[in-house]
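Need a 3D model of the sequence below.
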Amino acid sequence: MKTKQPAMHELAAVQLLHETMEARIGYPAVVAPGETYPSLAVTSKRAGTVSVNVFHEESGERIAVAAEQPLQAGEVAVIRVPGTAYKSGVCCMKAELRLDGLPPEIDCYYFTAVEGLPPNSSKAAYVNERGRMTYLPDYRGNRLPDFSGVGYSGGGVAIPDVPVMATLEPAPGDNTGRIQEAIDRVSGLPLDDRGIRGAVLLRKGVYEIAGSIEVKASGVVLRGEGQGDVRKLWYDPDQRYDLARLQEALAGTEATVLLATGSVRRRVLKIHGSEQSVRVPASDSSEILDSYVPAGANAFRVEHPERFRVGDTIIVQRSGNADWIGEIGMDRIPPRDDGGKITQWSPFGLEFEHVVTAIEQDRITVDSSLMNAVDKRWGGGRIYKFEDPGRISQVGVESLRAIAYWQPNEDGVDDTRHADEFVDLDYCKNGWVRNVTLEHFNSTNGAFRTGRGSKWITIQDSSNLIADRKYYNGKGYDPTGRTFYETNIYVGRYGFYLIGQSGLVQRCFALNNRHGFTLGSRVTGPNVFLDCIGEQPLTWSEPHHRWSVGGLYDNVHDMISLMNRLNMGSGHGWAGANYVAWNTEGTLVAHQPPTAQNWAIGHIGKKDPGGNRGPDGFWDSHGQHVEPRSLYVQQLKDRLGEEALRSTGY
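Below is the predicted model of the structure:
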């Protein structure tokens, strides 16, 4: 029987040594120009050799060399690189290990030589003299990811104005069938050269919706003639329990209003293709060769580059084995005090969708940053070709208002038997929601939602409004006059809820939401909330549970948590990793997960300990905003230029 050969990472460990430089995951590894280079301490279980070459990342120039040195089994060898860090910028130390009986392996370690930063800049990233972002990675190369590829058409592209192909006026009674018939009619039209069929226009007025509406074909948009006041509740359930009274109050509206009636919990609008799995033969996959690919990188080496072509859509699969689950402590979540069931984590993988943009020898470059490091110790990674023929595209909803009509139950408290979700975009790409205001949609599945099969979705200039009613304790209204907001007891109320990849929520508003701007479990990212406001939040906007990765809260004013939720829920644990809170305001928790980081940069407001369930993340410039004002906007400008900003309203 053939014996399995141990891997390099099982036989050798490498540490960086330097008097002044941080050598920790998630903390910039910085030396001053003129200081000595970092040294490498190599502990090996097997004899061999090691050599080190230092390269300047921007120029590609080799700037220092440590000649090959012997390694003795069981001993620590310290490799000192001669000279000093004379050249400013990011440098990569390539250590080549040759252990007896194993093929050679090259691993990379990083430091940045920098002297002083521009005023009001972060230590993690800043705008350089050329007006572009400079990133300061940690010693393994992890850095702030590039989030600019989110949103419609991969970012920087204006949402199209789709021509009207069907028009409806409001009619008495249930309008569900009429609207669905118009959508189906437009869905049967041919696609134009932009992949568009046309819009169904709902003239201003009130449309009762007793069921659900579906868009299942590419190129179809549902459009109204306005959303009305985006921060004002039109329907007060404390005053307008009677449907006729509500309709009378809405008569003459200058907006298009979808009035969701009935006592069935449901989603009003479903924009979705079909889930069609495509079997990938072994000939279309390959293992990643690098022992470590850092978060924020967009290139890596693969075993079989010849199996791929530029333009291929691929999945980068990052494994998390049992050793990794143990490393992050999620196999020993403590029990809940109330006896609630806890599920310990088991190994899992994350699958990131990318497009191949370049292939050079065995090195593949993809279109956007990796949102989680790929580490051989924790199972490594692989890539495979990906097809999803069931997805639809060029679809959206815009310029309308939706109200979920309901009445209190017999105890006088909120009755959940009503339409509680508005729109879900799933198994689609290049879709949008814009200029849509919702009232009283309060589900745990999200009033606005992107599903796991979605990519490149923009939700903008939209609101989710929920009344903050007085709390009824089962015998009568709370004599203190406290509200649901003040008692913090009401479940549901997820406003903008992202589960897909590459979603952008910008310039949106949430009133009396419980989780206003939130992401689900194991979300692969990137996803961005930009210039959003949560008013009177019941609790946190957050990655909610189980290692969601790669999100950005950029200029968001709300309660935000990036933390270890430990035994909350069913064992939600480390909810988010490699998240960034940039120039946020309000209350913020930011913990550092093992093997990753969360960055809190330029936050103004309270720093909350979050129950002290984890160590602090990377906090920088607490109490003062940094430059640039928006990380996402600057990254988009760096990648696509000023025109991309104008196309997206910036």
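
alpha carbons only for contacts and neighbour counts from here, please
OK.

need the helices for the stretch 1-150 of the chain, in chain order.
In the stretch 1-150 of the chain, the helices defined using DSSP state H, counting those that start in this stretch lie at 8-11.

now the other sequence, so there's something to compare against:
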Amino acid sequence: MKNRFISLCFSLLVALSLTAQDFPRSDKRGNLIPDYSYCGYKASNEQIPWVDVKAFVPHIQGDATAYIQAAIDYVSSLPMDASGFRGAVQLDRGQFQIDGGLQISASGVVLRGSGSGEDGTELLGAGQDRTTLIRVAGRLDRMWTPKQAASKAVKVGDMFICVPNANKYQVDQTIMISRWATKEWIDQMDMNDFGGESSYIGWKVGDEKRPSDVEVHWERQILAISGDTLFLDAPLTCAMTTDEAFVQVQTWPGRIAQSAVENMRLTSTYDTENPKDENHRWMAIVLDNGEDLWVRRVQFRHFAGSAVFVTDHVRRVTVEDCQSFAPVSEIGGSRRYTFHTMGGQCLFQRLYAEQGFHDFGTGRLAAGPNAFVQCQADWSHHMSGAIDAWATGLLFDGFNGEGVLLSFGNRGQDNMGAGWTAANSMMWNCSAAMLANPTPPTANNWAYGAWGQMQGRFESADSFVKPQSLFYAQLAARNAATKDEVRKLMPVDTQSASNPPIDKAQRFVAAARRPAMKLVDWIDSLQVKEPLALVAQSKENTQWMKHYSTKQSKKKTSLMTLNEGVLTKDNAILSGRSQGVVWWNGSLKARYLANSSRPHITRWAPGLTGTGFTDDLNEMSDMMKAKDHLITNHHYGL
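Next comes the predicted model:
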């Protein structure tokens, strides 16, 4: 284990030597450019595996929600193999109507279609409901030991943290490292308020009862322990003093791992007479309470919110070779966040999106590293990049945006006081209408190889730098088995000349006569050249159907009735307390949630479920029952 740590440290140094000639190794405070390559499924140390099919789902007419969910539940009940997988559910070709939502809530379960093209598998989210089409989520039941302050300061790029009594920790434990926001730091950042009467959305300091608005959390595994030092499995992406850095051991029994969605088309119905309709599906796929998950080769159409939304309870995710077309919604906040992460160590690669609002971006306090590699946004209505407060260790590598702003900037009051959005983040060989890369106080941002109008700090502007991909250069330095992944990158011609010799000019002219390859077509070509293997229906893979009945339960559920001011059920008088709701001001900040959130019925926070967000009404009913609350006295939604 100790040798593994030493090799990881060495790989970072090698990676830095492979990049642009003037690539800085560290700043005057000793902060490194992070190794962004620790993003993705298994931190990109392993390729996404093939999982054997254990349930085949033939096509049916009508609502297939319960039908497909039964197959998922069957595979979820199977034992895991030595690699941590239970099996895959393969859907037949054709269109499956989904009136409800599908959920994967067990580890090692893959939902696989028979292709994302016209002749493949389509899940059609029908009706006027906003229910998430596919939710991959475990239980939020994590626990921590009390916080312990770090004994030494942390620098950007460190893969270790020092603590007193390190002998109390164990190798392979998962720890949470938190960065508290001090008053001095917020003052230095000048984020107390944003002018006018905006102090209420300025960044706030935490205390023992309420967290800070800008408290960042990294999950890391302990690889080795030496003296007072815990060696980690991925770099830390923000500098911390001993007053800011804290460590806790984390346990999370209900978290799932190694589950996925792949090889299908997801579509939402909508009111075709209303091009801004919002009474239909918002979120196609939501990943929550999980690690080492993936989404690949999925095409999305007409969703109002996100194609893939990753919450802050998720780490080590790969989303690749996906395309999003023709979203339907109003143009504004919380809509069209096409590929969005609030989590850590997430890799989004070879993705295409059009007509989004924030097509590619990180949410509030996204604890890096996170990487967007070779992504393209066309006809976007706003920006990609860091969308909300203080995302650290963000990489945009080979991004191309037609008419798009790519920004790591200070958004001020936007998003309820986002302020500075990115720190210790990198733009590498990116092209956009405008690129904004300012340097925040107390941190760095970098940009190498940029095309477009520029604001902030840039090196090698209006030119390409080598290698084509920083992510894959860093990964190759610590993991030689990356050739299969590198060849999946769309080739980019980085040659240019203002006065080329005749032979080179002739090559340029010949190339100009051929239509340039577009990323959206390159993604299609990969799926044609390397299709995922499919199985035929068999007796063995339809065993799950014995456990499924198409007969609907005829059991009637008795309802409460109100008769002359008295609530009754089954002719018995009901008694209990009532609970109210609070008007929601739209905030999703941790401080607000800890202090003011209560159960609600009409609150809508796209992609986020739980008290303070979009309440699960079944969970809310169970909570009311446990507290002897009979009714919720609900004001109309605001």
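
Ser541 of structure 1 matches what in structure 2?
Using TM-score structural alignment, the partner of Ser541 of structure 1 in structure 2 is Ser384.

List the contacts of that match.
Shown in contact with Ser384 of structure 2 (CA atoms under 8 Å, 6 or more residues apart in numbering): 358-361, 404-407.

looking at structure 1, which of these still make contact?
With both residues aligned by TM-score structural alignment, their matches' CA atoms under 8 Å, the contacts of the contacts of Ser384 of structure 2 that structure 1 also has are 358-361, 404, 406-407.

Switch those residues over to CSV; also include distance to Asp193 of structure 2 and neighbour count.
Converted to CSV, the kept ones among the contacts of Ser384 of structure 2 look like this (distance: CA to CA, whole Å; neighbours: other CA atoms under 10 Å):
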residue, distance to Asp193 of structure 2, neighbour count
His358, 25, 30
Asp359, 28, 31
Phe360, 27, 28
Gly361, 24, 27
Val404, 28, 25
Leu406, 25, 29
Ser407, 21, 23
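
In CSV: those, plus distance to Ala326 of structure 2 and secondary structure.
Output for the kept ones among the contacts of Ser384 of structure 2, formatted as CSV (distance: CA to CA, whole Å; DSSP: H, G, I helix; E, B strand; the rest coil):
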residue, distance to Ala326 of structure 2, secondary structure
His358, 14, coil
Asp359, 12, coil
Phe360, 16, strand
Gly361, 19, strand
Val404, 17, coil
Leu406, 21, strand
Ser407, 24, strand
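
which stretch of helix or strand covers the match of Ser541 of structure 1?
In the assignment (DSSP states H and E), Ser384 of structure 2 maps to strand 383-386.

Enumerate every residue touching His603 of structure 1.
Here His603 of structure 1 is in contact with 581-585, 588, 621-625 (CA under 8 Å, 6+ apart).

Now a PyMOL select for only the buried ones of those residues.
What follows is the PyMOL syntax for the buried subset of these, where burial is set by 16 or more other CA atoms under 10 Å:
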select buried, resi 581+582+583+584+585+588+621+622+625
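
what residue of structure 1 takes the place of Ala20 of structure 2?
Checking TM-score structural alignment: Ala20 of structure 2 goes with Ser121.

returning to that earlier point: and the strand holding Ser384 of structure 2 against structure 1, how far off on average?
Once fitted to structure 1, strand 383-386 of structure 2 is off its aligned match by 1.1 Å on average (mean CA distance after the TM-score superposition for structure 1).
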